[in-house]
Every structure is written in structure tokens, then in C-alpha cells.
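Novice: My questions are about this predicted structure, shown below with the sequence.
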Amino acid sequence: MVFADDGSGNPIWIAADGSVRLVDHDNANTVVRLAASFRTLLEENVDD
């Protein structure tokens, strides 16, 4: 499920395995795993 983009038009989505991924269209459409889960993404990127 795509829920955002990175500001450069690269979609960010939650994959079937629960990981959060991005397609880097400037790097041969490489799929990058940003985090193991949405919760992990938040824990690593949002301050309390």
C-alpha cells in the first residue's frame, strides 16, 4: 500500500511482508528497504 512519496516522486509503501520500501527512480528503479516495519520507521525517525 503506497502511503507517501519522498518529495522526489519516489513512492513509499508497505510491502506484503510488512516492511517499508521505496522505489528510487533516479537509481534504475532500485527498491530500497527503509525499515522492517512501519513502527520501526517511526521509532527511527520521529522524536518523542
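Specialist: Yes, it's here. Residues are numbered from 1 along each chain as shown.
Novice: From here on, just use CA atoms for contacts and neighbour counts.
Specialist: Fine.
Novice: Identify each buried residue in the host helix or strand of Val32, please.
Specialist: Counting by DSSP states H and E, the secondary-structure element that holds Val32 is strand 30-35. Within strand 30-35, the residues that qualify as buried by neighbour count (16 or more other Cα atoms under 10 Å) are Arg33, Leu34, Ala35.
Novice: And the contacts of it?
Specialist: With Cα atoms under 8 Å, 6 or more residues apart in numbering as the contact definition, strand 30-35 has outside contacts at Ser19, Val20, Arg21, Leu22, Val23, Asp24, Leu41.
Novice: another one to put next to it:
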Amino acid sequence: MGRKLEYPEKREVALREGTLARIKAALTDGENQVSFMRDAIESELERRGK
């Protein structure tokens, strides 16, 4: 039995041209695109009360 996945749900997302460049420009030291997107999704869900 392998270890439990921290993020078992996966989804491929189509983004508008230039979105990844904007994300890269907004990253802080040591942050990666995936963690940025996860944080953004969680923040929006909290904002909406979900």
C-alpha cells in the first residue's frame, strides 16, 4: 500500500493566453505555479462561503 496522496483530485485547466506569464510574474520566492493556483482557488471558495 502506497502513501496517501495529499492532492488526490486532478483537473486540467485551459487558460487564456498570457495567464501563466501573469502568474509567474506574481510568484514569491520559493512559490510555484501549482501552489499559487491552489491558494487562489481556496481563497475564492472561502470568499464565496463554500
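Specialist: Structure received. Since this is a predicted model, take the numbers as computed values, not measurements.
Novice: Superposing both, give me the TM-score.
Specialist: Here the superposed chains carry a TM-score of 0.30, computed using TM-score structural alignment, normalised by the length of the first structure; 24 aligned residues with a Cα RMSD of 3.5 Å.
Novice: I'd like to know which elements the helix or strand containing Trp13 of the first structure is packed against.
Specialist: In this structure, Trp13 of the first structure is located in strand 11-14 according to DSSP H and E. On a contact count with 3 or more Cα pairs under 8 Å, 6 or more residues apart in numbering; DSSP states H and E, strand 11-14 of the first structure meets strand 2-5, strand 20-24.
Novice: Check which helices and strands the first one is in contact with.
Specialist: So that's strand 2-5 of the first structure. Counting contacts by 3+ Cα pairs under 8 Å, 6+ apart, the secondary-structure elements packed against strand 2-5 of the first structure are strand 11-14.
Novice: The last one now?
Specialist: Judged by 3+ Cα pairs under 8 Å, 6+ apart, strand 20-24 of the first structure is in contact with strand 11-14, strand 30-35.
Novice: hmm, 10 Å instead?
Specialist: Counting by 3 or more Cα pairs under 10 Å, 6 or more residues apart in numbering; DSSP states H and E, the packing neighbours recorded for strand 20-24 of the first structure are strand 2-5, strand 11-14, strand 30-35, helix 38-45.
Novice: just these: most buried one?
Specialist: Per residue and on average, the most neighbours among these fall to strand 11-14, with a mean of 20 (mean count of other Cα atoms under 10 Å).
Novice: before we move on, back to that, any chance of the helices and strands packed on strand 11-14 of the first structure in JSON lines with distance to Asn45 of the first structure as columns?
Specialist: Converted to JSON lines, those look like this (distance: least, Cα to Cα, whole Å):
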{"stretch": "strand 2-5", "distance to Asn45 of the first structure": "15"}
{"stretch": "strand 20-24", "distance to Asn45 of the first structure": "13"}
